[in-house]
Every structure is written in C-alpha cells, then in structure tokens.
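[1] here is my input, please return the structure:
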Amino acid sequence: MLHHRLCFLTVLFLSLWVSCSATTSSHDEPEDLVHSSCAHANYPSICLRTLSSYKGAARTPRDLAQAAVKVSLSRASKVSQYLTQISSSVNKGKRERMALSDCVEQVSDSVEELKKTLSELNHLRGETFRWQMSNAETWVSAALTNEDTCLDGFKGVDGKAKRDVKKKITNVARVTSNALYMINRLDESRDRPRFIKP
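    Have a look, this model is predicted:
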C-alpha cells in the first residue's frame, strides 16, 4: 500500500514538474529567440532594444523578420516626413538644398521598398518561399543602399541640417541592416514549414 502511494506521488510530482517546465519554456521562448537571433546581428544592442520591446510576441524567425521590417519602416517613414519638412526651408545653401532634395527622394523610395518587403513577408507560401525571400532581400538591400546614398550626398556640406540628417539616417540604416539580417536568417531557417502556409 505504501509502495503504491509512493509511486502515485512520484508520478504526480513528475507530471506537475513537466507541466511547469513546459509552461516556463513556452513563456521564455520569445525572449530567448530575440536574444539568440540578435546576438549576431550587425547592431546587436539596437536589435535587442527594438525587438524586445516590440508589440506582440515573436515566436518564429518570420515573426522577428516582420517585426524588424516594421521597426525599419516606422523609422524611415518618420525620417521621410522630417526631410520633406526641412527641405522646404529657404535658409539653405544651393548644395545643401540639392542634397536634401535627393535625400527626400531616396528615403521615400526606401519607405516604398520596405512596404513591399513587409507585404511579401505577410504572404509567404511554401511553394514560392525562395522567390519571395529573394524579393524581400533585394528590396531591403535597395532600401539600405538608398539610405547610404542619402548620406553620401551630404559630403562637403556643413551645418546643423547635415548633422541632424546624418544622425537620423544612420539610425534608420542600422535598423534596416538588422532587418536584412533577420530576413537572411529566415531564409536559412530550417523550420519554415511550421510557419509558412502550404
């Protein structure tokens, strides 16, 4: 009788322990995924800061890639609005106005490319996965190139506008670089059948 009671208590304890472990594991999974994914990003600290605080749990590489692109798109959109606003100022030299005008166009193109990328990630399918990932990688790479070109246009230009634009564009370029890393990581992921529509 005592033996049966001990066996029952042992089984009960093990069942509760497994249940608690599973709950804890699934609860910690999103945070662990963010940390492990950001560890080798081009800008790990920015990656952790932006994705750890991002709304909604990131449970798969696809979730992380989408979140990273959303962060990049949000920041690029804000910078695009800022550039449009300051480019209309009359208190600028000719060279500075030209650099700003080019930058407005380039960042606007980046915003469109990031929008297309996000749309592609939202509609991934197993049979077209490679083609869609190639599109996403191409668009984010183009967005990053546009942001770099914007900065290049300010070479030889001095003043507060240049410093402000450089700071904002550099920030956008870094989160865009991390987004490209997350997309590449998704492309290489072995568990895509679990989160891609058949």
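
[2] contacts and neighbour counts: CA atoms only from here.
    Will do.

[3] buried ones in the helix or strand hosting Asn178?
    Assessed by DSSP states H and E, Asn178 sits inside helix 160-188. Using 16 or more other Cα atoms under 10 Å as the test for burial, helix 160-188 gives 161-162, 165-166, 168-169, 171-187.

[4] likewise stretch 48-65?
    Quick answer for stretch 48-65 (16+ other Cα under 10 Å): 48, 50-52, 57-65.

[5] ok, now stretch 23-32?
    Glu29, Pro30, Glu31, Asp32.

[6] ok so, going back, relative to Ala143, which of the buried residues of stretch 48-65 is nearest.
    Comparing those against Ala143 with Cα to Cα places Ala65 closest, at 15.3 Å.

[7] touching, Gln132 and Leu124? I think so.
    Yes: the criterion here is Cα atoms under 8 Å, and Gln132 meets it with Leu124 at 6.9 Å.

[8] what number of residues lie near Arg130?
    14 (other Cα atoms under 10 Å).

[9] what about Lys116, distance to Trp139?
    Using Cα to Cα, to the nearest Å, one gets 7 Å for the distance from Lys116 to Trp139.

[10] which residue of those two possesses the greater neighbour count?
    Comparing Lys116 with Trp139 by neighbour count (other Cα under 10 Å), the higher total belongs to Trp139, at 22 against 16.

[11] what's the closest non-adjacent residue to the more buried one?
    Spatial nearest neighbour of Trp139, chain neighbours left out: Glu113 (5.2 Å); criterion: Cα to Cα, 6 or more residues apart in numbering.

[12] I have a second one here; can you model it like the first so I can compare?
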Amino acid sequence: MKSALRSGLLLLFLWPLLTPSGAASAPKHDLVRRSCVHASYPSVCLRTLASYGGAASNPHQLALAAVRVSVAHARSASEFLSQLKINGRREKGALADCVDQMGESVDELSRTLAALKHLNSGADFRWQMSNAETWVSAALTNEDTCLDGFKEISGGVRKDVRRRITGVARVTSNALYLINLLDETRG
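    Below is the predicted model:
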C-alpha cells in the first residue's frame, strides 16, 4: 500500500515533466506572456491567445494567431448584429452601417491573415508588413465608425453593440501590436 502511494505521489510530481504539455509548452506560453505584457489590452491578449501557446512557437505564429482571433471575433460580432431586431429608422440605419463596417473588417483582417501567411524575409517584406498594418488599422477604424453610429442611440441595443464591438476592437488592437512587433524585430 505504501509503495503504491509513493509511486502515485512520484507520478503526480513528475507528470508535468513527462507530458508534452509540461516542459515543452512552458516556453511557448512564456512567448504569449512576454508578447502580451505591453499590448494595448494585456489581459485580453493573454486570455485570447493562451490556447494558442502550444501552437505558436515564434512571434510570427503568434501574430497569425492574434489575427485569427480578431477575424473570429469580427465574424461573430457581424453575425450578432445581423440578427438584431430593432425598431426606429435611426437605429436601423446605424445597425445597417455597423453590419457593413464589420463585414469590411472581416475582409481586411482576412487580407491581413493572407499577407502574414506569405510573409518572408525577402525584398517584399516591407511591402507585406505595410499592407498588413494598413488593413488591421482600417479594421480598427471600421470598428470605431460602427460605434460612432450608436453614440446618440440609447437603450439596451446600444449597450449590446458597444460590448460586442469593443471586444472586437480590443483583440484587433492587440493583433496590430503583435504585427508591429514583427516589424520591429525585422528592422
């Protein structure tokens, strides 16, 4: 009985070192933590990218993951907005504009993702980085424009839209930060 207990305790203490998620993923998780610490929204960055810690082994892969998170949030927000039922001409107009803006954000973030996937250290690195930074910045502008349309609208719809779009803007801002880090490490 004591032998089984000792073996069990030994296995409990050694388990993190024996499993792939133990020692091998710790440096990758450190990459997420080190990269997110100075992001615009560090806690959002950590929370949304923590699951990518095992998949991202370098800053380029982490930037790709951040853009994927941003695309997913933008798509989700766009679907949410498309399903909202509201009354009032002003509200419907603001909502229609916001749906369009979020659609544009999804397109721009998807272009960013494509550019980053083909990012290389050759002569066109600057061009690719410039495009990626421009498209993510445009997506942020779209998100701000969407929120501007709801400034003079009150009620629960405004709150719901603001919460969703603010969440998208935060992950998009963090994605831009991580893309800029790629540019800084290159330059």
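
[13] that older thread, quick one: the helix holding Asn178 of structure 1 to structure 2 mean distance?
    Averaged over the aligned pairs, helix 160-188 of structure 1 sits 0.5 Å from structure 2 after superposition, using mean Cα distance after the TM-score superposition for structure 1.

[14] for that helix, which helices and strands make contact with it?
    helix 44-52, helix 61-87, helix 129-152 (3 or more Cα pairs under 8 Å, 6 or more residues apart in numbering; DSSP states H and E).

[15] matching residues in structure 2 for the first one?
    Helix 44-52 of structure 1 corresponds to residues 42-50 of structure 2 when matched by TM-score structural alignment.

[16] which residues in structure 2 does stretch 4-12 of structure 1 align to?
    Taking TM-score structural alignment, stretch 4-12 of structure 1 hits no residues over in structure 2.

[17] show residues contacting stretch 96-111 of structure 1.
    Here stretch 96-111 of structure 1 makes contact (Cα atoms under 8 Å, 6 or more residues apart in numbering) with 73, 76-77, 79-80, 83-84, 87, 140, 142-144, 146-147, 149-151, 153-154, 157.

[18] no no, stretch 114-124 of structure 2
    By Cα under 8 Å, 6+ apart, stretch 114-124 of structure 2 touches His60, Leu64, Phe125, Gln128, Met129, Asn131, Ala132.

[19] and the gap between the second one and Ala114 of structure 2?
    If I follow you right, that is Leu64 of structure 2. According to Cα to Cα, Leu64 of structure 2 stands 9 Å off from Ala114 of structure 2.

[20] then the fifth one?
    Note on Met129 of structure 2: its distance to Ala114 of structure 2, by Cα to Cα, is 11 Å.

[21] quick one on the thing from earlier: pick out whichever of Leu64 and Ala114 of structure 2 has more residues nearby.
    Regarding Leu64 of structure 2 and Ala114, a neighbour count based on other Cα under 10 Å identifies Leu64 as having more, with 21 against 14.

[22] alignment lookup: the more buried one to structure 1.
    Match for Leu64 of structure 2 (TM-score structural alignment): Gln66.

[23] for that match, give me its contacts.
    With Cα under 8 Å, 6+ apart, Gln66 of structure 1 has these contacts: Leu118, Leu121, Asn122.

[24] so which strand or helix has the second one?
    Using DSSP H and E, Leu121 of structure 1 maps to helix 94-122.

[25] equivalent range in structure 1 for stretch 154-171 of structure 2?
    With TM-score structural alignment as the criterion, stretch 154-171 of structure 2 aligns to 158-175.

[26] and the contacts of the matching stretch?
    With Cα under 8 Å, 6+ apart, stretch 158-175 of structure 1 has contacts from 42-43, 46-47, 68, 71-72, 75-76, 79, 83, 144, 147-148, 150-151, 154.

[27] and the longest helix for structure 1?
    helix 2-38 (DSSP state H).

[28] what angle do that one and helix 61-87 make?
    30 degrees (axes from the mean of the first three to the mean of the last three Cα atoms, to 10 degrees).

[29] from the middle of its chain, how far away would helix 2-38 of structure 1 be?
    The chain centre lies 32 Å from the centre of helix 2-38 of structure 1; the measure is Cα atoms, centre = their mean, to the nearest Å.

[30] next, the buried residues of that helix.
    Glu29, Pro30, Glu31, Asp32, Leu33, Val34, His35, Ser37, Cys38.

[31] next, the angle from that helix to helix 160-188.
    Using the same axes, to 10 degrees: helix 2-38 of structure 1 against helix 160-188 is 130 degrees.

[32] helix 2-38 of structure 1 - contacts with which helices or strands?
    helix 44-52.

[33] the helix it packs on against structure 2, how far on average?
    Its aligned residues in structure 2 lie a mean 0.6 Å from helix 44-52 of structure 1 after superposition (mean Cα distance after the TM-score superposition for structure 1).

[34] which strands and helices sit next to that helix?
    Going by 3+ Cα pairs under 8 Å, 6+ apart, helix 44-52 of structure 1 lies up against helix 2-38, helix 61-87, helix 160-188.
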